[in-house]
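Q: predicted model follows, preceded by the sequence.
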Amino acid sequence: MRYLPLTAEDRNAMLAKIGVNGIDDLFASVPADKLLKAPPVLPNAKSEMAVEKIMTAFASRNVTASSVPFFVGAGAYKHHVPATVDHLIQRSEFLTSYTPYQPEIAQGTLQYLYEFQTQVALLTGMEVANASMYDGSTGTAEAVLMAHRVTRRSKAILSGGLHPHYTDVVHTISKMAGHTEVAMPADVDGSEDLIAKIDGETSCVVVQNPDVFGNLRDLTPIAQACHKAGALLVAVFTEAVSLGLIKSPGEMGADIVVGEGQSIGNALNYGGPYVGLFATRQKYVRQMPGRLCGQTVDAEGRRGFVLTLSTREQHIRRDKATSNICTNSGLCVLAFTIHMALLGEKGLRKLALVNHANAVKLAEMLAKVKGIELIQKNFFNEFTIRVPGSAASLLEKLAARGILGGVPYSRLSPNAELKDLLIIASTEVNTDEDRTALVSALKELV
């Protein structure tokens, strides 16, 4: 009872309130083969030193991204993060001021959030950005909800090139809100006709660029078609470094731009925490979720920073809030801001060029391997190949050779017809030796 203070009666009352018969019903959506049939076999007690030894042994079984040739992407990318970034974010004045609940007291926090917003607005080609979202996927769902508020419509069209996990998050939010979504089939080569799907009930079209398969798209015609129909274009990205080279979504007519900022300043971290970037046009700023920091002057004329807009449920608007997001990814934002400041505009462009050159070099090498089909002609640092048989099985064989060769599309979406697709990313961290190792292994395995 010390650790489980609720009585059997308490638990039964809660189960009855939510309409289930027992605790097992709470796990009904978990596949049966993933549920434990019995408690794990663990010793009752060990000393602290013994536990550390056991856990270290468990951890040593992991293959880290830095220890082998690594070509995994599909929404999370291995980039070099300068040591300066980690050093600065661990300073006590940054580490302890995570998020501005009493904003005007934490001027330093507000200032770097303001600078982050400026960076994101410039990066995306938009007029205003917020102080971040949790990650790219939840940010995309928030963008769809925002488009519904702006247009007073409730139908979203989702590109078949949108990352399947992002599509799943939008689907969950739409289902709970009673909204309609039209999810296009997987668009492997970037040939889908989204414009034909737009009608008078469409709130927004959601398009990823570069998309999950690596295709680069010109969003301008889609934006024009959206605006003609009174809808909004939501542009999504998962690779922030790409914005250093390709035309910005704002320049192509996007109304809301949202994406994942992990690539800049933030390590892979087993999938999180990450940082969602969110930007829009000035006329929609009051429908934007999350926080917005602004610059002002105090009574004595000194520059200061304030929480300009914060239409969240924890502030004044309560049930009328534009979003229920309860915070921003403060420390990840700081890492992003520091890394971006270290790069500067010229540095970001150079980094993007190196990424693209590395990917082109690898794609040209793979195109010469018998049995491999290179699908994309235009891409940034990620592309898709078609291999004989199962891409997932091929990756297991590569992993046995100490090479993490990419992401099988079947891992993201269980489409049996696309089980032969392998998504490969090549960033600035990949060397000629890495590329040779992957190509040589595939020549033997394919």
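A: Sure, I can see it.
Q: please count neighbours and contacts with C-alpha atoms only from this point.
A: OK.
Q: which residues touch residue 199?
A: residue 229 (CA atoms under 8 Å, 6 or more residues apart in numbering).
Q: how much space between it and residue 155?
A: 10 Å (CA to CA, to the nearest Å).
Q: now residue 371, what's its secondary structure?
A: Following DSSP: H, G, I helix; E, B strand; the rest coil, residue 371 is assigned to coil.
Q: from what I can see it touches residue 388, true?
A: Yes: using CA atoms under 8 Å, residue 371 is in contact with residue 388, at 6.5 Å.
Q: overlap in contacts, the two.
A: residue 446.
Q: what about the closest residue to residue 252 other than its chain neighbours, how many residues nearby?
A: Take residue 252 and drop its neighbours on the chain: the residue closest to it by CA to CA, 6 or more residues apart in numbering is residue 220, 4.6 Å away. Residues lying near residue 220 (other CA atoms under 10 Å) number 16.
Q: repeat for residue 428
A: What residue 428 shows, counting by other CA under 10 Å, is a neighbour count of 18.
Q: in what helix or strand does the residue nearest to it when sequence neighbours are not counted lie?
A: Excluding its sequence neighbours, the residue lying closest to residue 428 (CA to CA, 6+ apart) is residue 355, at 5.1 Å. Using DSSP states H and E, residue 355 sits in helix 330-367.
Q: let's bring in a second one:
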Amino acid sequence: MKHRYLPMTEQDRAEMLSAVGAESVQELFKDIPENIRYQGDLPVSPALDEFALTRHLSALAAQNADTQRYVSFLGAGIYDHHIPSVVGHVISRSEFYTAYTPYQPEISQGELQAIFEFQSYICELTGLQVANASMYDGATALAEAGNLAAAATRRKRLVVSRAVHPEAREVLATYAHGLNLELVEIGQRGGRTDADALADAITDDTAAVLIQSPNFFGAIEDVLGIAELIHRRGGLMVVSANPLSLGLLEAPGKLGADIVVGDAQPLGIDGSFGGPTCGFFAVAESYMRRIPGRIVGQTTDRNGKRGFVLTLQAREQHIRREKATSNICSNQALLALAASVYLSTMGKRGMVEVAKLNLRKCHYAKARLAAIPGVSLPFAAPVFNEFVLRLPDFKMEQLQRKLLEAGFIGGYDLSRSYPELPGHILIAVTEKRSKAEIDQFAVVLEESLCVK
């Protein structure tokens, strides 16, 4: 059998021990007190040959409910979108997937150009003038936006909507604690940020209002109205956006947002059981030098030929730590490339079409599922590709199990993050869902709810 790796022989082991002057492997741990060392052999299965190991791992992987074998209506931040095959082909090229940080522009032109294109696409989508080379994910991008707003306004108060993704709010809270920022959460009303409570919470020392649109409940927020509220008090407007929705919705930058962030996962990045993903970060030009991470710029060489360089690197690796805008030490260049390939493949017309498909299929599913006896729609706000259902008295875990048995990955149980919403489920519908799948899901859901 052909080996993918060379196993260690006893001779190899003896030679290495001899080289370090040890009699046995156990001697390597002699500095660890014997009373806290594990005695004996670990209770693990015996070694498997390559064929048996491959079968064992395949059997373990088969226990996962993946989107190849199941029809997914689960969103809540990770979505089952179609990924054109060209995306995988391009990012699998060795010069991309083995590339490291492009410190030497003269030998990294392809990587730098790819990042530059990503930045350009993000600026066009968000309606802002400057975007960075990407962030770790949407949650850290939102937290960094709060950091930027506090530094730019020299204020210590951030107001965030509870309709923002719960995990993003947790990351924001972690950042705020470390930076001694006050974080105020505003509740939702009708599935959208409570406008009256928000207006009361904004003070003269508020650095920024942070919202998500479409928000965690799938509802589209009044970005323009909220921007006017915070700008009256001299603060900044931060919007976390679903980039795919911007194929239809007005760019947040044109509605008054000063900072637009989000997660690029809907743009050709596989869900991969929750990550990794890629965050994007765009700002108005006046905040360019405060942007976290790096910016790739376009220039010309001595012969007038177009080239690309790292224009701004305002992070602690490159400048004095106390002057750094952030301690982000890398980005998601490979996944940013995936997003760029997706966007260039779809083009403007394709982005509009796929956004329309998400919208139309979501609204069809919303009406179809709401027609099930006992099921209702608790929120009336306009939505993009997610919506909330209120279910009759039913154990959510039991329901999810029944859906899974029928071949469906159900929605997100909102009571996990919002205890005040028991029996509410968040349903996501992407362009991949067919009418037949939606109809069958409705049938299975109705049958499951009827069985106590």
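A: Here it is on my side, so go on. What you are looking at is a predicted structure, and each value in this text was computed from that prediction instead of being measured.
Q: TM between them?
A: After superposition, the two chains reach a TM-score (TM-score structural alignment, normalised by the length of structure 1) of 0.89; 418 aligned residues with a CA RMSD of 2.2 Å.
Q: hang on, the earlier thing: the residue nearest to residue 252 of structure 1 contacts residue 253, doesn't it?
A: Yes: using CA under 8 Å, residue 220 of structure 1 is in contact with residue 253, at 5.8 Å.
Q: just to revisit the earlier point, what is the aligned counterpart of the residue nearest to residue 252 of structure 1 in structure 2?
A: Under the alignment (TM-score structural alignment), residue 220 of structure 1 pairs with residue 224 of structure 2.
Q: ok, that match to residue 257 of structure 2 distance?
A: 8 Å.
Q: also residue 250 of structure 2?
A: Taken as CA to CA, the span from residue 250 of structure 2 to residue 257 of structure 2 is 11 Å.
Q: between these two, which one's more packed in?
A: Ranked by neighbour count (other CA under 10 Å), residue 250 of structure 2 and residue 257 place residue 257 first, with 28 against 14.
Q: name the SS class of that one, please.
A: Going by three-state DSSP, the state assigned to residue 257 of structure 2 is coil.
Q: same question for residue 424 of structure 1.
A: Residue 424 of structure 1 - assigned by three-state DSSP - is strand.
Q: tell me, how many residues neighbour the residue in structure 2 that residue 304 of structure 1 lines up against?
A: Residue pairing (TM-score structural alignment): residue 304 of structure 1 is matched to residue 307 of structure 2. Neighbour count of residue 307 of structure 2, defined by other CA under 10 Å: 16.
Q: give me the contacts around the helix or strand that contains residue 307 of structure 2.
A: Using DSSP H and E, residue 307 of structure 2 falls within strand 306-313. With contact meaning CA under 8 Å, 6+ apart, strand 306-313 of structure 2 is reached by 103, 105, 109, 112-113, 116, 289, 293-301, 319.
Q: in helices, which of the residues you listed fall?
A: 109, 112, 113, 116 (DSSP state H).
Q: list the contacts for residue 279 of structure 2?
A: So residue 279 of structure 2 contacts 134-141, 261-264, 332 (CA under 8 Å, 6+ apart).
Q: list the contacts of the counterpart of residue 90 of structure 1 in structure 2.
A: Alignment note (TM-score structural alignment): residue 90 of structure 1 maps to residue 92 of structure 2. Applying CA under 8 Å, 6+ apart to residue 92 of structure 2 gives no contacts.
Q: just to revisit the earlier point, ChimeraX command to pick out the buried ones of the ones in helices among the contacts of strand 306-313 of structure 2?
A: Buried subset of those, written as a ChimeraX selection, criterion 16 or more other CA atoms under 10 Å:
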select :112,113,116
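Q: need the ones in helices among the contacts of strand 306-313 of structure 2 in a markdown table with distance to residue 380 of structure 2, can you?
A: Shown next, in a markdown table, are those (distance: CA to CA, whole Å):
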| residue | distance to residue 380 of structure 2 |
| --- | --- |
| 109 | 49 |
| 112 | 45 |
| 113 | 44 |
| 116 | 40 |
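Q: for the contacts of residue 279 of structure 2, work out which two are farthest apart.
A: 261 and 332 (14.4 Å; CA to CA).
Q: who has more neighbours out of the two?
A: Neighbour count, other CA under 10 Å: between residue 261 of structure 2 and residue 332, residue 261 has more, with 32 against 19.
Q: element containing that one, please.
A: Residue 261 of structure 2 belongs to strand 259-263, assigned by DSSP H and E.
Q: what's the first helix or strand after that strand?
A: Using DSSP H and E, the helix or strand that follows strand 259-263 of structure 2 in sequence is strand 279-283.
Q: this completes my enquiry, with thanks.
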